[in-house]
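[1] Need a 3D model of the following:
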Amino acid sequence: MSFQFRFLFLLLLFLRYMMLTFITTQKAQKVEMKYLLVLCLLIFTDGSSAWRRFFRGRSKDGLGTPNLSRDHNLADDLWFQQELDHFDPTNTQTWHQRYFMNKQFYKPGGPVFIMIGGEGEASAKWMAEGQWIEYAKQFRALCFQLEHRFYGKSHPTQDLSIKNLIYLTSEQALADLAYFIEGMTHLHQISSGTKFIVFGGSYPGSLAAWMRMKYPHLVHGAVSSSGPLLAKIDFQEYYTVVEDALKTHSQACVDSIAAANKQFHAMLRHRIGQQDLSKLFKLCDPLDPAATKKNDISNLYETIASNFAEVVQYNKDNRDSSKTANITIDTICDVLVDEKQGIPIERLGAVNNLLLKANNETCLDYRYMKMIDELRNVSWKAEASEGGRQWFYQTCTEFGFFQTSTARPELFSEMFPVDFFVQQCTDVFGPRYNIHLLESSVERSNLLYGGLHIEVSNVVYVHGSIDPWHALGITKSSNPLTPAIYINGTAHCANMYPALPSDLPDLVKARQKVGAIIRDWLK
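    Next comes the predicted model:
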């Protein structure tokens, strides 16, 4: 029920109550007062949430955690003192960064493996299982995982205000890793000839490659999984890959989405259609010409498109932290091609409701300003502080990565072009954060790291064909010092999770190939 509707209903009830005070008994007045109090509570109670489980190509859980095969005594939280600003020697502020350690498999003289934390909370589960742990067993490695500054429990500042977020950059994160390596080397008396190998998936996959490039005297090799290396504002290729992934089920699946999009657009033009859409998609606030703004509609289109992006990006991976892990491309496409479930728009609504139910959500929140207000919250206790505000800041100041509808308007509409995302940067962080800042920031990132022309050695790039992020990564390489492994049929960071009997043969081979490359590095 929308706020406006609740308010109007309450007003009418209040007027009724005032009339009853003159024509009814005291008992009747008390009964009506009870109803009035209940409606007052409804005004301030809203079961919806402005925050989304999948935002800007990032799961609310970040990378996610491996699906553990058994119970483990998980690693304890450990803390390492870092400088707030590694590049200003006059700034002496420090803070404590969380990390985990596993020395169960370590043999003196063995290598040191570091898993790089990223745009979400680090998990001790990664210290127990995951493909990198299998490599650690094989090569008798000492293992560390370092949580990224400003994510999880690693809070360098009192809040997430803009004056503090200036210390949230990939450069500072890489410097954190460099000082961490030096600190652990001293603390654990690691010999000078020890080889350090870094691992990362998604944004940490980028950091892994950049770490080897920037600090080759500290890091001997890097496994970069699903890491986007090219900063780009209009990441229109993202939904091109999503469409191609859906086609692996059938062309009929894609055709159904396109047909539903046309019906959606037509229904938005009249009142009855808006009412039907509100019911079909279980919108938290019914579409209302008087209250629904253009940005609300754009956000609605983008949110529905994100349903498909989330399923595609994490298709059939072995994550434990995802409520939608059992919902795959096949699951949603089976619904979309099933004519027994109605016309295309009804099937699209069924997919939306399937995901709402899986996430224990009662309605779809599409209000633009609700989202903006949540992203503006600078408190560590805010829902967006689990990574949403931080990652959004990094996209607005370093990478872009805006997944627009530019390349696929017939499939997901043309309602969320690049301007829609740039406007969000301005609305959340202020007028300075505009297209001009974005252009210079993206240019700077590609200048710092080289984009797809990065000059580095001892890095292996691993990507899945279904993962939309592979479009900004290196999937082919003729350089034996920087091989690329492209896995057909797999999604985001699939090679990092624990193996399953159902894993595709190409995925099994990819894990084996990475192991062989690490062996060569350690010779």
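[2] Could you use CA atoms for every contact and neighbour count after this?
    Will do.
[3] Please report the distance of residue 257 from residue 244.
    If you measure residue 257 against residue 244 using Cα to Cα, to the nearest Å, the figure is 13 Å.
[4] And those two? Which one has more around it.
    residue 257 (23 against 17; other Cα atoms under 10 Å).
[5] and the more buried one, what helix or strand is that in?
    Secondary structure from DSSP states H and E places residue 257 in helix 251-267.
[6] I would like the residues contacting that helix, please.
    Contact partners of helix 251-267, identified using Cα atoms under 8 Å, 6 or more residues apart in numbering, comprise 243, 246-247, 273-274, 277, 333-334, 336-337, 343-346, 348, 410-413.
[7] The structure of the following sequence is requested for comparison with the preceding one:
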Amino acid sequence: MSIRDSHKSALLHPHSRTSQLPIPAEFGPFFFDQTLDHLHTITTKFPQRYWVNPQNYHTNGPVILFNVGELDATGFDGLVIDSFLHDLAQDLNGIAVVIEHRYYGNSTPFPSLNLENLRFLNTYQALEDMANFIRTVKNHHTPNPIVSFPRINRFIFCQFPNINFTLPPAPRTPWIVYGVSYAGNLAAWMRKNYPEIVFAAIASSAPVQANVSFWQYREPILWYGPKRCIDAIISTVDQVDQILFGNDENAKKILYKKFGFEGEGDYSFANWISEPVDIWQNSTYSNSPFLDFCAIFDNSTTPTEYFDAYAGYVKTVESKSLSQADNAWGYQTCTEYGYWQHAAPKGHPSLVSRKLDIDGFQNYCHSIGINSLPNVTDINLRYGGWNVDLTHTIWVNGEWDPWRGLSVQSPNAPKKKSTADAPLVLIPQAVHGWVC
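    Below you'll find the predicted structure:
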């Protein structure tokens, strides 16, 4: 089964500047003995993977904790030696830490992610993971890893496995939590819920306003994409929908074959052909796969030529296998966040087939055993949504980011004032997570 045949459009993949350098073993990975249920209904622990670079540390410097979010952290380990995270640690004389989110990569508590095993995957547990980590990181190299100082009885001093100096605990050591995309939400909410141990937060491209429907996701593409390319996409989608919404089943089979689709169902097909459009959010400072896609229309001038060029491109794109990470994130969107990136409503230009509708997303949730809508009301009430008001928090967004519509800098959000204590940074023409 391909990722496109499942819940691909609801996935929120943060762009991060991953290092191509091999990560020296001295930086990890290490494993933290994490509590599975912070409500203590069971006593099970699981190993949570992390990496640490202490080389830039000087006395009183901070620890900067980067949560990878809804992805396998393999490949993000290099952030501790070559990234914005590393540069920030260097500038602040701090320690750079990358931590893997529960249920992703090698921090998965169960070998299989069925509905029963996924019950401990939620925002509360993820935030408590980081709070527990900040409070209780121990030095695994000594028989007595926690050392107390008689004159400071209310503080306990802890260490990471690869440091040979005493690191005072929070709040003596300032902790800065940093995240991109969904993990940007977590960074902000760590500052909100644990101000006694989290000194500051950097929330990049954070869609803090949970919403079931998010058809506006592709609006920045419509507004800022090259006009010729956008016109070609809309033309092709219109031609596709004429067939999908028609009664000619043979024409539909021919359509599937032309685009190289071997799955079943119009919703899955609509998901399949949306892939080239949604790579917009993967644009970086130096590379735009979306513009690479748009180049296929350079020699096309008619609707038929647009259609053929689009189909040829999609047919050659390699399908990805559905991973456990996709299952986990699908579960999170079904239970808490929504973020369902369906087609625009009728009467509004759509860059994807209108068969990519909200019912298809809900059917996916039903298929994994979740029959209720995502509890976005609870998430927004608990953590503030657009109305979250924090100090010591830097909000960073890209002007062209498709996720900006759910961020505190959304044009639809209540107007926030940028202050020295909580600056709002909007990067012109930037897309998703460019602060990395």
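[8] Overlay them and tell me the TM-score.
    Put the two chains on top of each other and the TM-score (TM-score structural alignment, normalised by the length of the second structure) is 0.84; 395 aligned residues with a Cα RMSD of 2.5 Å.
[9] quick revisit: ChimeraX command to pick out the buried ones of the contacts of helix 251-267 of the first structure?
    Only the buried entries of the contacts of helix 251-267 of the first structure go into this ChimeraX selection, using 16 or more other Cα atoms under 10 Å:
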select :243,246,247,273,274,277,333,334,336,337,343,344,345,346,348,411,412,413
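[10] Residue 53 of the second structure -> the first structure?
    Aligned by TM-score structural alignment, residue 53 of the second structure pairs with residue 102 of the first structure.
[11] Tell me who's in contact with that match.
    75, 127, 142-144.
[12] mind listing which of the contacts of helix 251-267 of the first structure are in strands?
    Members of the contacts of helix 251-267 of the first structure lying in strands (criterion: DSSP state E): none.
[13] Neighbours of the aligned partner of residue 330 of the second structure in the first structure, how many?
    In the first structure, the residue paired with residue 330 of the second structure according to TM-score structural alignment is residue 392. As a burial measure, residue 392 of the first structure scores 25 neighbours (other Cα under 10 Å).
[14] With the second structure overlaid, how far apart is whatever helix or strand residue 392 of the first structure lives in on average?
    If you go by DSSP H and E, residue 392 of the first structure is part of helix 388-394. When the second structure is superposed, helix 388-394 of the first structure averages 0.4 Å from its matched positions, counting by mean Cα distance after the TM-score superposition for the first structure.
[15] Check the mean deviation of the helix or strand following that helix from the second structure.
    Using DSSP H and E, the helix or strand that follows helix 388-394 of the first structure in sequence is strand 400-402. Between strand 400-402 of the first structure and its aligned stretch in the second structure, the superposed structures give an average distance of 0.5 Å (mean Cα distance after the TM-score superposition for the first structure).
[16] Could you give the number of residues near residue 259 of the second structure?
    Neighbours of residue 259 of the second structure (other Cα under 10 Å): 21.
[17] For it, give me its contacts.
    273, 311-312, 314-315 are the contacts of residue 259 of the second structure under Cα under 8 Å, 6+ apart.
[18] And whichever residue in the second structure pairs up with residue 266 of the first structure, how close does it get to residue 255 of the second structure?
    The alignment partner of residue 266 of the first structure in the second structure, by TM-score structural alignment, is residue 242. According to Cα to Cα, residue 242 of the second structure and residue 255 of the second structure sit 11 Å apart.
[19] again, but for residue 18 of the second structure
    For residue 18 of the second structure, the distance to residue 255 of the second structure (Cα to Cα) stands at 38 Å.
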